[in-house]
Every structure is written in C-alpha cells, then in structure tokens.
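Enquirer: Return atomic coordinates for the entry below.
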Amino acid sequence: MNTGKYSMFENRLQKVYKHKSKLARRQNISCYRVYDHDLPEFPFSIELYGDKVYVAEYLRRHGMDEEVHEQWLGECLQTIAQILNVPEEKIFVRQRRTMSHRVAGAQYQKAEEEESHSFTAEENNLKFKVNLTDYLDTGLFLDHRVTRSMVMQESSGKDVLNLFCYTGSFSVYAAAGNAASITSVDLSKTYLAWAQENFKLNNFSDKNYYFIHADVKQYLKTLQPCSFDLIVMDPPTFSNSKRMKDFLEIQSDHTELINDCLRSLKDNGVIYFSTNYTKFALDEQNIRAAKIKDITKATTPFDFEGKLKRWCYKIWK
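Expert: Below is the predicted model:
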C-alpha cells in the first residue's frame, strides 16, 4: 500500500469527523454521514448510526487481487474504528456496484450475509428500524433529514400521500406532525411491512394510516381529484420491476407523475418532489403547477453539503 496515500485518508477522515461530529452534537443528531468518497483512492461512504458505523465501499477497478484488497480494506477499517472511536465489531461493511443509490429493484434484493443486523435508530426523537447488513440501503435516507422536518411542520390536519414510500420515514414524520390521514404507497411488500414496523416503534396507531402495495404510476391514475393536501414523492431513477405494468424512467416520466399528483391535490396543496438522478432537468414548461421552487440547497443537511447528488422541489397546485 502507498503509505502516503493511506495517511491522506487518515488525515482527511480525522478532519471531516472532527468538523461534522461537532455540528451533529450541536444539533443533537446521532445519525449522519461522516465521509463521502472525499478521496478517489478511498471510495467509501461512511455513516454513523448512534454507536454503529456503516461503511459502503463503491466498487471500482482498483487493480488489487482479492487478498491484497482484503488486507487494504482491513487496514482502512482499523483506521475508521480508531478515528471514530468505535470497536471494529460495530462497523458494518457493504459493497456497492455504482455511485447511484435508489434504483428500484436493486435495493429490494436481500444480500447473503452470515448474520442479519437490524436495530432502532433515533432522529428528531422519532424511532426508525435500521438494517446495516441485508440491503443496499439502510432503511433511512440521511440526506432527507431536513425535508422530513419540513413535512412534519406542514402535516397538521392534512391528508398526506407518500409515494415510493420505501420504509415510510416521511410518513412517520407526518404522523408526528398530526396529519389527519397518511397513505403510504410502495411496490415492495418488504418495505411496506418495514414502514408499519416504524409506525409501531413510535406508537402511532390510527385507522387513518394506510399502507398500499401498488405500482405508483398505475395507482395515481385511480385517485379521485382533490384527495390530498400534501404529497411526498421520491421515486427511483429507474425501475423495470416485473411487478410493474410499465418501466419507470424518471427523466421521461416525471412530468406525467407530477401532473397526476397535482390533479390529486386539493386547492393550495403542495408536492415535495425529489430525485437523485444527477443529470435531471425539470420540465417546468409542461408541469401544470401554480408555482415551483427549487429547495435543493435549503434541504441539504450539513453532512451532505457540496456532496449531495439529488434535486428537491416544492410544487404548489
């Protein structure tokens, strides 16, 4: 190993951890991203979930054979354990094939691991089941922390629809904000069950909480006009799941999706729409909205500044 490059990783991690841990303590945040591919030679995403660490290694052509790579990774993990002050048994490592997360289908496939590890993490005094071993994603997208709070603040007395709801974190926040009703829709029964677990963890039980297994594109066509006050939509970049009638490609499909949501909104209703497709261009001209505001910067948490690979918009009917 090139010891010069290795010490660069050590120094960089120490520097970002010192800075971000201070901000996290100040904001009483226990789940946040520490390091995100800062150095090309060390292609990791490192996240803290309370006293546990999730390390995702992005696969690239590193030129190392398997034995050398294992040794390199082992040394990197020792450094991470030392700087973040956590025992190595509390570090969970996954390998990701691409830089892009949230591609439907991929995250639904369970990984073959010796031992499954899920636990309860806290965010904003709310509880969420997090799994650091079985899936490509942990169950809680940390980059939406600010957006979730905005939804909570606007949910009181509202009928809320959460599309592509994943594990229902936006729905939990809406429940914490005293929404009148919450409908969570996803194509994965696994994630809908997970969303229901998150509701139970927070002691939210109400006859007006609905969990619907459906293809969102088709589901939107079935909705009555003026059904909801607030819609959250964070679709995958692409999905061709066999369970869908049609495939989804967010750049070409977002106009229809958003217009179908607008039709389903009550007067003065609002949509929070986000996508992590980096080359995304919003088709404002053909979206039938009263007002559209790019809130990407306003919703970017401190641990993603300069790193965020997603867009976020607030859209009014």
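
Enquirer: CA atoms for contacts and neighbours, from now on please.
Expert: Will do.

Enquirer: And the helices in the stretch 201-317 of the chain?
Expert: Along the stretch 201-317 of the chain, the segments classed as helices by DSSP state H, counting those that start in this stretch run 216-222, 250-264.

Enquirer: got a list of what Asn131 touches?
Expert: Neighbour list for Asn131: Ser116, His117, Ser118, Phe119, Thr138, Gly139 [criterion: Cα atoms under 8 Å, 6 or more residues apart in numbering].

Enquirer: Select the longest strand from this protein.
Expert: strand 265-275 (DSSP state E).

Enquirer: Summarise which helices and strands that strand is packed against.
Expert: strand 228-233, helix 250-264, strand 311-316 (3 or more Cα pairs under 8 Å, 6 or more residues apart in numbering; DSSP states H and E).

Enquirer: Would you mind measuring from the closest residue to Phe280 other than its chain neighbours to Ser181?
Expert: Nearest non-adjacent residue to Phe280, counting by Cα to Cα, 6 or more residues apart in numbering: Gln251, 6.2 Å away. Distance, Gln251 to Ser181, using Cα to Cα, to the nearest Å: 30 Å.

Enquirer: Which of the two has more residues huddled nearby?
Expert: Ser181 (22 against 16; other Cα atoms under 10 Å).

Enquirer: Please name the residues that touch that one.
Expert: Ser181 neighbours (Cα under 8 Å, 6+ apart): Gly157, Lys158, Asp159, Val160, Asn208, Tyr209.

Enquirer: ok, of those residues, which come out buried?
Expert: When the contacts of Ser181 are checked for burial by 16 or more other Cα atoms under 10 Å, the buried set is Lys158, Asp159, Val160, Tyr209.

Enquirer: Format the helices of the stretch 201-317 of the chain as CSV; extra columns: distance to Cys165.
Expert: Shown next, in CSV, are the helices of the stretch 201-317 of the chain (distance: least, Cα to Cα, whole Å):
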stretch, distance to Cys165
helix 216-222, 10
helix 250-264, 15
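
Enquirer: any idea which of those helices is most buried?
Expert: When these are scored by mean count of other Cα atoms under 10 Å, the highest mean neighbour count falls to helix 250-264 (a mean of 19).

Enquirer: ok so, going back, now that we have the contacts of Asn131, which one has the most neighbours?
Expert: That'd be Gly139 among the contacts of Asn131, by other Cα under 10 Å, with 21 neighbours.

Enquirer: Surely Glu122 touches Ser30?
Expert: Yes. Judged on Cα atoms under 8 Å, Glu122 makes contact with Ser30 at a distance of 7.1 Å.

Enquirer: related to what we said a few turns ago, let's have the helices and strands packed on strand 265-275 in TSV, adding distance to Leu59.
Expert: TSV is the format used below for these (distance: least, Cα to Cα, whole Å):
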stretch	distance to Leu59
strand 228-233	29
helix 250-264	25
strand 311-316	24
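
Enquirer: To compare with the earlier structure, here is another sequence to fold:
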Amino acid sequence: MNDISPPMNVEALPLFFSALQQGLKSAPTEVRRLFHGRGRTVAGLEQITCDWIAQHLVVQLFRPVSDEFLAHLEQGLHQLAEQPEHSHIRSISIQHRYEHGAPTQFLLGEGESKVEVVESGLKYWMNLSSNQNSGLFLDMRLGRDWVRANAEGKNILNLFAYTCGFSVAGIAGGAKQVVNIDMARSSLSRGRDNHNLNNQDVSRVKFLAHDIFKSWGKLKRFGPYDLIISDPPSFQKGSFALTKDYQKILRRLPSLLAENGQVLACANSPAVTSDFVIDGMAEHAPELNYVQRLDNPAEFDDIDPEASLKVQLFSL
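Expert: Predicted coordinates:
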C-alpha cells in the first residue's frame, strides 16, 4: 500500500493537543496511545502519533515536517508540560522515525531503557530509548485481553513470542502451560522479566530461542495445544516475509492442535487485508474454520480497517 498522505498541516495541531489533554485525563495510570494519526482520521496529522508510557510522552513522526510545524509542535509540548495538572510528566520526546536510526530528541527529561508500564492490570517492561521496538505493541491490547479471558486450563503455543506479552496474559488467565518461541534470545529474556514482574510461576512457561521453521518437531513434543497464537512480523530480514512465509506456518497448525483447538492468527501489514489470512487458512489448513475478527482498541481507529492490525480467530 503506497502512502500518498499530504504534508502535515500546522493548523491541525490544536486537534493533536486536544487529544493529548483528553487522553491524559482518561488513562494516566496505564500505557496508552493518546493520538493515532496513522489511522488517517484527522486530516493534516496523518504522520504523527503519541503514546503515554509510564509518565513519559513519546511522540513519533513518520515523515519529514516543515520547520514551522516542528516549532509549533515543540512549543505546544512545552506548554503542555508547564500546566500544573501535568506536573507528573517525566519526559517528552520526539522520535524521527523517517530518519536512519530513528533518532530521538528530548524536550524534557531523558530516555530510559527499562520502564515499568501497566496494561489491563498487568505489568510489562518497555524501552523508551529503542529506535523502534519498545517491548509492547499497544494496538494488541484487546488481543492480550482476549487470551487472558480464554486461557483457563489451556496449553498455549505463542509463535513469534517477542517479549511474551501473550504469555503473561495467558498465565494471568490460568493457562496450564505457555510455550514461547522466538529467534531473538534478548526478547525472550525480556519476556521472562515480564513474567517475573507479575510474580508469575515461570515453571509453567517455556522460552525457546529457535527458528520456528526448524523447530516443528520440538514444538510438537510440548503439544498438543488448545490455543496457538501466531503474530509474525510483517518483514524480518533474512528470516520472515509475511506474504511469502505465512503459508508455511498455517499448514503446520492442524497437526499441533488439540481437539477443538483454536488459532489466533494476526497480521499487521497494511499491504494485506483480512482475507489474506482467511484465504490462506482455507487453502493450507482447511480443517480450521473462521470464527471472528477481534476488535482493535478504539484509540487505534483507522479510516480503512483493512489497513490496521488484523487479529482473527479460527477453530477446529
């Protein structure tokens, strides 16, 4: 999907600051997206987002902006921090995601590599100084909530586990076991930290730092699974490309599932629609029937739902 958004409009910035003011009132204790310009619901602000992360305001720009826009943005953020009701803001940063290395400028405070956040009552570590991967994808909140609500007594497989957010939610919901697999050992290490942060029993959790495509036999030994979660990256150089490799995952799922097992299959690329996974499942795992698509959080509203995160449930 080509991005043909017009340049950002400085005259639209009051809408941005109004959203921040409202967001800081409604969810100051939990991690939240306060403004999602990427959903293209506000004309002139299509390339800016803002997250509230443990008393840190994190603004991201996804395209270059004019000097005038940046000056007004910085001025408005300073004015926000100066308001007495916002004295709890510890830092304000602007991350320039369009530049190599996604450099971050701090208007207030400084970056931290490990901050504790709360989401739906559960705790996670996030990284403010990372150029992209902060440790928790905020648009997946309702997916984690669903897993927590449906985990009781289940054996769960968490493919592409990253920092094990689904695993934390599953154990909180009473899962019998969660098996996490991801090539990045450092991400799994942070996942273990997330479990410990919630005082969870890690003897019920496995952390496998392996290539999924070379580990089907090992994964089968820990099964069968009542629930499999597949939340792959859209693209990971040298290891995974959604449009080319997802089918290899889908065809393996039936052999790993228990009777009446379920699959939560996710795709977060705007280049594919929900039919990409539905059609792929029908072709490569026809035993699995489409049940429903989970909602995304309201704060991630998108003018085109098919361009946003797609979390879809299938069942044997």
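
Enquirer: on that earlier part again, report the angle between the axes of the longest strand of the first structure and strand 311-316?
Expert: Strand 265-275 of the first structure runs at 170 degrees relative to strand 311-316, counting by axes from the mean of the first three to the mean of the last three Cα atoms, to 10 degrees.

Enquirer: Strand 265-275 of the first structure vs the second structure, average offset?
Expert: In the superposition with the second structure, the average deviation recorded for strand 265-275 of the first structure is 0.8 Å (mean Cα distance after the TM-score superposition for the first structure).

Enquirer: Could you report the separation of Glu99 of the second structure from Val65 of the second structure?
Expert: Applying Cα to Cα, the value for Glu99 of the second structure to Val65 of the second structure is 12 Å.

Enquirer: the more surrounded of these two?
Expert: Between Glu99 of the second structure and Val65, counted using other Cα under 10 Å, the more crowded position is Val65 (17 against 13).

Enquirer: What sits closest to the more buried one if chain neighbours are left out?
Expert: Spatial nearest neighbour of Val65 of the second structure, excluding adjacent residues (Cα to Cα, 6+ apart): Met8 at 6.7 Å.

Enquirer: list the contacts for that neighbour?
Expert: Applying Cα under 8 Å, 6+ apart, the residues contacting Met8 of the second structure are Gly44, Leu45, Glu46, Gln47, Val65, Phe69.

Enquirer: who wins for most neighbours among these?
Expert: Ranked by neighbour count (other Cα under 10 Å), the contacts of Met8 of the second structure have Leu45 at the top, with 26 neighbours.

Enquirer: Helix, strand or coil: sort out that residue for me.
Expert: coil (DSSP: H, G, I helix; E, B strand; the rest coil).

Enquirer: That one against Leu13, yeah?
Expert: Yes. Assessed by Cα under 8 Å, Leu45 of the second structure is found in contact with Leu13 at 7.5 Å.

Enquirer: center of the second structure, which residue is that?
Expert: Phe137 (1.9 Å; Cα atoms, centre = their mean).

Enquirer: Trace that residue over to the first structure, please.
Expert: Counting by TM-score structural alignment, Phe137 of the second structure corresponds to Phe141 in the first structure.

Enquirer: before we move on, what about Leu264 of the second structure?
Expert: In the first structure, Leu264 of the second structure lands on Tyr272 (TM-score structural alignment).

Enquirer: Show me which helix runs longest in the second structure.
Expert: Scanning the second structure for the longest helix, with DSSP state H as the assignment, gives helix 67-82.

Enquirer: What residues sit buried inside it?
Expert: Buried residues in helix 67-82 of the second structure (16+ other Cα under 10 Å): Phe69, Leu73, Gly76, Leu77, Leu80, Ala81.

Enquirer: and Ser264 of the first structure, how far is that from Ser155 of the first structure?
Expert: 17 Å.

Enquirer: ok, now Ala106 of the first structure?
Expert: As judged by Cα to Cα, Ala106 of the first structure and Ser155 of the first structure stand 31 Å apart.

Enquirer: ok, now Glu112 of the first structure?
Expert: 39 Å.

Enquirer: Name the residue in these two with the higher neighbour count.
Expert: Ser155 (24 against 10).

Enquirer: out of the helices of the stretch 201-317 of the first structure, nearest to Ile292 of the first structure?
Expert: Closest of those to Ile292 of the first structure is helix 250-264, at 11.3 Å (criterion: Cα to Cα).

Enquirer: Just want the angle from the closest one to strand 265-275.
Expert: Using the same axes, to 10 degrees: helix 250-264 of the first structure against strand 265-275 is 160 degrees.

Enquirer: Other residues contacting helix 250-264 of the first structure?
Expert: With Cα under 8 Å, 6+ apart as the test, helix 250-264 of the first structure has contacts from 217, 220-221, 223-228, 231, 235-238, 271, 275, 277, 280-283, 286-289, 317.

Enquirer: Helix, strand or coil: sort out Val160 of the first structure for me.
Expert: Relying on three-state DSSP, one would call Val160 of the first structure strand.

Enquirer: Return the distance of the equivalent of it over in the second structure relative to Gly261 of the second structure.
Expert: Under the alignment (TM-score structural alignment), Val160 of the first structure pairs with Ile156 in the second structure. Ile156 of the second structure sits at a distance of 10 Å from Gly261 of the second structure (criterion: Cα to Cα).

Enquirer: which neighbours do those two share?
Expert: Tyr225, Asp226, Leu227.

Enquirer: residue in the first structure matching the first one?
Expert: Think Tyr225 of the second structure. Aligned partner of Tyr225 of the second structure by TM-score structural alignment: Phe228.

Enquirer: residues near that match, how many?
Expert: Phe228 of the first structure, neighbours per other Cα under 10 Å, totals 25.

Enquirer: possible to save the contacts of Met8 of the second structure as TSV with distance to Ser186 of the second structure?
Expert: What follows is the contacts of Met8 of the second structure, written out as TSV (distance: Cα to Cα, whole Å):
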residue	distance to Ser186 of the second structure
Gly44	38
Leu45	35
Glu46	33
Gln47	30
Val65	34
Phe69	38
